[in-house]
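A.B. asks: Sequence and predicted model, in that order:
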Amino acid sequence: MGDKANAHPGAAGRATAADRPSSVRNVVLVGPSGSGKTTLAEALALAAGAVNRAGRVEDGATVSDYDEIEHRQGRSVQLSLVPVEWGGIKINLLDTPGYADFVGELRAGLRAADAALFVVSASDGVDGATRAVWEECAAVGMPRAIVFTHLEAARSDFDEMTRLCAETFGGDDPDAVLPLYLPLYGPQGPDGHAPVKGLVGLLSQRIFDYSSGERKEVPAEQDQLPRIETARSRLIEGIIAESEDETLMDRYLDGEEIDYKTLVEDLERAVARGTFHPVLAAAPAAEGSREGIGTIELLELVTGGFPTPSEHEAPAVTTPEGSPRPQITCDPDGPLVAEVVKTASDPYVGRVSLVRVFSGTLRPDETVHVSGHGLTDRGHEDHDVDERIGALSSPFGKQQRTLSQAIAGDIASVAKLMRAETGDTLSAKDDPLLMEPWTMPDPLLPLAIQAHSKADEDKLSQGLSRLVAEDPTMRLEQNQDTRQLVLWCLGEAHRDVALERLRSRYGVQVDVVPYKVSLRETFGERAGGRGRHVKQSGGHGQYAICEIEVEPLPPGSGIEFVDKVVGGSVPRQFIPSVEKGVRAQAARGVAAGYPLVDVRITLLDGKAHSVDSSDAAFQTAGALAMREAAAEAKIHLLEPVTEIVVMVPDHYVGPVMSDLSGRRGRVVGTEQAGPGRTLVRAEVPEIEIGRYAVDLRSISHGTGQFNRSYARHEPMPPQLAGKIREQAEKGS
């Protein structure tokens, strides 16, 4: 792998279709925003010969030339694929966004990959966001290697970063995180910082100098030997500790020299199992060079040490109805099972689906079955249809290179799958299958929108449906209570990208309006009301009088209607009309325009006219009686109370609880949620947590998570209720 003694196989250029699973490596680049993932992907493509020194191939494509929104925002906002070839191995590099708002893209990348390059800036340290991304990888058992970038920065420190990563990511075994290479430094500059000019391979004890613009092997200098020997001994002990040969450690401690081949094989197995995480380094290429420092070593690590698709267990499959099926294997001749890991729109070819093939072989122009779990609460329908596959291609930036097939283990783009969405399964039409879904993060930041103009209103529905089809982390809600159209997002950056895509990609301009919560009204005391609807001047008249009594009920009781009319003062055929009228008024509200709940309405008496009484008249009288009763009674505004569960590192518990109290929240309990983490349970008025997804991230420095669920409605404090009534009166 990365420290093999043989010369590297040389650049192989851009990748084509793979011919067998063993010739594929699917690698996801993960790490916090600003760590240099996209720059590293470009450097690897350059070293592999997929692009020239300008970052382009002959058709003008670039690695990062993918999304105009990314260029405008200056950061990655979506998963992108960079296929390269090295030593006869096709490497599918999956570049993921590092910003927390796009964790859905990260999880899609983890689903499609078999191993991860965890990219850490050597100048920024290990912060909460970095730990959170590492935990995302650990949660799915992803084999990882760590790559330090920004070694050219004056404040970078390779040794200190190695120590921090071992302490943070090694858990109980810090020797599971050790450098495979050490940086080779040049002369110190005026600022006292020594630039990195090469790498020292610890296992082979070979030194690679990149300062000339090419990778050249040079002998070790005498003053370098002690540092090399110390690091090498620790690396060998770390590898042996992970060896399946239990006698190896005893032999090593007895002074036996373990041969290089055995160490490399054990290292490869430990990396593939995810029990050992080698540390490497990467730095920019010298002017005019195509070989950035560490790029060849990384390519060798990927091809020699990372698992093949056949070594990575595929997700479980069932029939679309949920019946279990045998575990699939990465066999090109097996049953077709592929999964859409990303959906995008191209202005020229329409919808493009990025698909990972887990079993079988995907071919153009064949008909497949599309099965989906459905996320109806997010605006995604459940799928169970047949579709014809369009052209297969291998993406490179905005370019699509045609493929004749995509075998098990490979990743390809599929054109014109009009019904398939992210997370859907593609299988044979005569043997439909459904893959176990990956976990989607819950969008918790509401964005209320409305069409900017009549022309936008005509295009809004289609634009929103395409938007949520591309992004399953977004939820579309048509709130029946507030009559608002709400997009639920993961954060402010996610929100901004959604609005920009609606505008630039789908031609829909929307206005953002204040988000409303679903308030309710109820009576605070018993009250009576008389509704009189009498019009008898000219023509057919209207005559209806009813007397009601309204009393409060316990929360959750809804609305009860009771008939206590005696003597036929309200004819039997008009009693349902009174009920219809009072219920209609209750739905419209009696104080501030919010639905009335939890009351009992009793019809006591009334009057009718033999000619002029009608269904409509008694409906109107019932509504008038409700309004009169409300005018005489104390009306409470009820606000929704949300139960939230916040998980944060222990040292943020105090600030989180203080913040919740400032939101009129009630903390109902705390409990440990694993080493160094605490769950805080609280009940908070929903009106106070509209921006909590953003605020919690600030309070916890990106380390906090929360979920929410409706608990109940409770009376709003009189001062706040008064303000809302005043606003309602001004708006009426």
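C.D. replies: Structure received. Here the structure is a predicted model, which means the values were calculated and not measured. Numbering: from 1, shown residues only.
A.B. asks: use CA for all of it now, contacts and neighbours both
C.D. replies: Noted.
A.B. asks: can you tell me the distance between the two ends of stretch 476-493?
C.D. replies: 17 Å (C-alpha to C-alpha, to the nearest Å).
A.B. asks: Ignore what I typed, I meant stretch 608-617.
C.D. replies: 10 Å.
A.B. asks: What residues sit buried inside it?
C.D. replies: Applying a neighbour-count criterion of 16 or more other C-alpha atoms under 10 Å, one finds 608, 609, 613, 614, 615, 616, 617 buried in stretch 608-617.
A.B. asks: do stretch 491-510 as well
C.D. replies: Here stretch 491-510 shows 491-495, 498-502, 505-506, 508-510 as buried, counting by 16+ other C-alpha under 10 Å.
A.B. asks: same thing with stretch 336-352?
C.D. replies: 336, 337, 338, 339, 340, 341, 342, 343, 344, 345, 351, 352.
A.B. asks: Let's have those in CSV, adding secondary structure.
C.D. replies: Putting the buried residues of stretch 336-352 into CSV (DSSP: H, G, I helix; E, B strand; the rest coil) gives the following:
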residue, secondary structure
336, coil
337, strand
338, strand
339, strand
340, strand
341, strand
342, strand
343, strand
344, strand
345, strand
351, strand
352, strand
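A.B. asks: Helix, strand, or coil at the residue lying farthest from the centre of the chain?
C.D. replies: Largest separation from the mean C-alpha position in the chain: residue 538, at 67.0 Å (C-alpha atoms, centre = their mean). Using three-state DSSP, the structure places residue 538 in coil.
A.B. asks: can you put the buried residues of stretch 336-352 in CSV and add distance to residue 272?
C.D. replies: Output for these, formatted as CSV (distance: C-alpha to C-alpha, whole Å):
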residue, distance to residue 272
336, 26
337, 24
338, 23
339, 23
340, 25
341, 23
342, 26
343, 29
344, 31
345, 35
351, 35
352, 32
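A.B. asks: ok so, going back, keep only those of the buried residues of stretch 608-617 that are in strands.
C.D. replies: Judged by DSSP state E, strands contain the following of those: residue 608.
A.B. asks: another one to put next to it:
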Amino acid sequence: MMRYLDGETISDEEIMKCLIKGIRHAVIFPVLCGSAYKDIGLGRLMNAIIDYTYPAILNDFVVINEKTGEEEIRDANAPMAALVFKTTSDPFVGRLSFFRVFSGKITGDSVIYNASRDHEERIGTIFTMRGKTQIPLKAISAGDIGVVAKLQYTSTGDTLSDKNAPVKFAPIAFPLPMYTRAILAKKKGEEEKVATALSRLMDEDPTIIVTKNTSTKETLISGMWDQHIEIIMERMARKFGVEAVLKAPTIEYRETIRSSAEVEGKHKKQSGGHGQYGHVVIKMEPLPPGGGFEFVDKIFGGAVPRQYIPAVEKGMRESMEHGILAGYPVVDVRITLLDGSYHTVDSSEMAFKIASHEAFKKAAEKSAPVLMEPYYNLDVLCAESMMGDVIGDLNTKRGRILGMQSLDDGMSCVKAQVPYAEISEYAVDLRALTQGLGTFEMKFDHYEDVPLKLAEKIIAERAALKEQ
């Protein structure tokens, strides 16, 4: 710099030497323009990679020694170590694992050790890819990228190493998904095809998570954004020939009670011959949040025979699956069986189950039933200049701001608790607020009562849906 300020002439060779040094020390970041679609500038890009960056074989790398558990710095002359960085599914070949060799070499028709899974893998033909064309090779040396088909135990992020000198690379840190949809097969009977396609797509893209919600019986697919999910749907149709539809996931509302009630339920039916009779007296009372369900038997003197008490409990559990307000599961309730009566001929397990259903309904109606909604802890990462917009938006979503934290590089983190009903589309909303620069993580925390007017709306919509 001083030579330049003093007016000295600096040669192109000196400038390039300093430029390359800055790039290799991650101080200078070159930007090149081009178009892969139109084949413009690709040659210049390839030449820049060769001229400006370190040859891969000269790069040292950090691994964790499996025997000592400590980090080590190794070079290309160390025993074989490779990282599987990508997995794809080929309709004809099957799973293709892409790996980069950091040290040693991998040869075809050999056995290698997967240190991440503690399992040996048999390798057949190895090859490299030129577009979609597979070019067979005898070996892949340090610094090169290779592909192998049909590995049984290996997934993206796994380390392949020498079994006599096992090491692991630090796991790849994939971002957590931020957008979730329920997915259904477009055509009836193709549910299995959709499940198979999603499984293969998860192998290819670790940022996709597919889960089964046991409460709503929905299959949920989570990705980074709405466009990410749309791309997954397009790939599923193109590669696997199966189509699916997306919809907003069902919100897992719950019902509970806020007071106690003591009622009786009686089922008596005479239809000529053998009749039905069951009679129970119960007390329903609320439990603390997370208390689930408790059944207490306080029968004395055989008012309800012992063989029918399990049927009473079963009837109560069945009734809890569909609450009286909107048909959502009931939680945090204690049922105490206080008294009852029976008939020596007409009583049966079914009769006592029906009596239990009636008693549960009566008790729930008298125990101040309420509708609850799930609340999530939300951590939003955004530029400090956008924090006001983010907080204002969360306030409109019935959110509670728990705190704010300033981070490095002009970033801030906003912590809040928000009902899930307001943030099921938050990935889209945040992208619009922050010009695509904001990210967030959310985790279920607890349930809270739904505001009365909103609860009335939800109950009415649920009732209309049942009538259809």
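C.D. replies: Cool, got the structure. These figures come from a predicted structure and were not determined experimentally.
A.B. asks: Check the gap between the residue farthest from the centre of the first structure and residue 617 of the first structure for me.
C.D. replies: Taken as C-alpha to C-alpha, the span from residue 538 of the first structure to residue 617 of the first structure is 16 Å.
A.B. asks: Residue 135 of the first structure now?
C.D. replies: Residue 135 of the first structure is 66 Å from residue 617 of the first structure, by C-alpha to C-alpha.
A.B. asks: so where is the strand ranked longest in the first structure in the second structure?
C.D. replies: The single longest strand within the first structure, with elements called by DSSP E, is strand 635-649. With TM-score structural alignment applied, strand 635-649 of the first structure matches the range 369-383 in the second structure.
A.B. asks: The matching stretch vs the first structure, mean deviation?
C.D. replies: Compared with the first structure after the fit, stretch 369-383 of the second structure shows a mean deviation of 0.8 Å (mean C-alpha distance after the TM-score superposition for the first structure).
A.B. asks: Now that stretch: buried residues?
C.D. replies: 369-383.
A.B. asks: And these, which is closest to residue 7 of the second structure?
C.D. replies: Distance ranking of those against residue 7 of the second structure, using C-alpha to C-alpha, places residue 383 first at 41.3 Å.
A.B. asks: Just to check, the closest one is in contact with residue 438?
C.D. replies: Yes. Using C-alpha atoms under 8 Å, residue 383 of the second structure is in contact with residue 438, at 7.4 Å.
A.B. asks: which residues do those two both contact?
C.D. replies: With C-alpha atoms under 8 Å, 6 or more residues apart in numbering applied, the contact sets of residue 383 of the second structure and residue 438 do not overlap.
A.B. asks: Quick one: map residue 569 of the first structure onto the second structure.
C.D. replies: Under TM-score structural alignment, residue 569 of the first structure pairs with residue 303 in the second structure.
A.B. asks: Its match is in contact with residue 338, isn't it?
C.D. replies: No. Using C-alpha under 8 Å, residue 303 of the second structure makes no contact with residue 338, being 9.3 Å away.
A.B. asks: The two: which has the busier surroundings?
C.D. replies: Under the criterion of other C-alpha atoms under 10 Å, the comparison of residue 303 of the second structure against residue 338 puts residue 338 first, with 19 against 14.
A.B. asks: That one falls within a strand, correct?
C.D. replies: Yes. Assessed by three-state DSSP, residue 338 of the second structure belongs to a strand.
A.B. asks: Now do the aligned partner of it in the first structure against residue 629 of the first structure, distance only.
C.D. replies: Using TM-score structural alignment, the partner of residue 338 of the second structure in the first structure is residue 604. Using C-alpha to C-alpha, residue 604 of the first structure is found at 13 Å from residue 629 of the first structure.
A.B. asks: And residue 385 of the first structure, by the same measure?
C.D. replies: Residue 385 of the first structure is 55 Å from residue 629 of the first structure, by C-alpha to C-alpha.
A.B. asks: More neighbours: which of those two?
C.D. replies: residue 629 (23 against 15).
A.B. asks: For the helix or strand where that one lies, name the packing helices and strands.
C.D. replies: Element membership for residue 629 of the first structure, per DSSP states H and E: helix 615-632. Helix 615-632 of the first structure is packed against strand 527-535, strand 542-552, helix 575-588, with contacts defined by 3 or more C-alpha pairs under 8 Å, 6 or more residues apart in numbering; DSSP states H and E.
A.B. asks: Residues touching the last one, excluding its own?
C.D. replies: This points to helix 575-588 of the first structure. The contact list for helix 575-588 of the first structure (C-alpha under 8 Å, 6+ apart) reads 546, 559, 561, 563, 594-597, 615-616, 618-623, 625-627.
A.B. asks: quick revisit: farthest-separated two in the buried residues of stretch 369-383 of the second structure?
C.D. replies: Of all the pairs that these form, the one spanning the most space (C-alpha to C-alpha) is 369 and 383, at 43.2 Å.
A.B. asks: just the helices in the second structure please.
C.D. replies: Ranges of helices in the second structure, per DSSP state H, are 2-5, 12-24, 42-52, 191-204, 226-240, 309-320, 349-366, 387-396, 420-423, 426-434, 452-467.
A.B. asks: contacts for the second one?
C.D. replies: By C-alpha under 8 Å, 6+ apart, the list of residues contacting helix 12-24 of the second structure from outside reads 28, 29, 30, 51, 52, 53, 54.
A.B. asks: Overlap in contacts, residue 604 and residue 629 of the first structure.
C.D. replies: residue 549.
A.B. asks: coming back round to it: average gap between the helix holding residue 629 of the first structure and the second structure?
C.D. replies: With mean C-alpha distance after the TM-score superposition for the first structure, helix 615-632 of the first structure averages 2.5 Å from its match.
A.B. asks: Sounds good, over and out.
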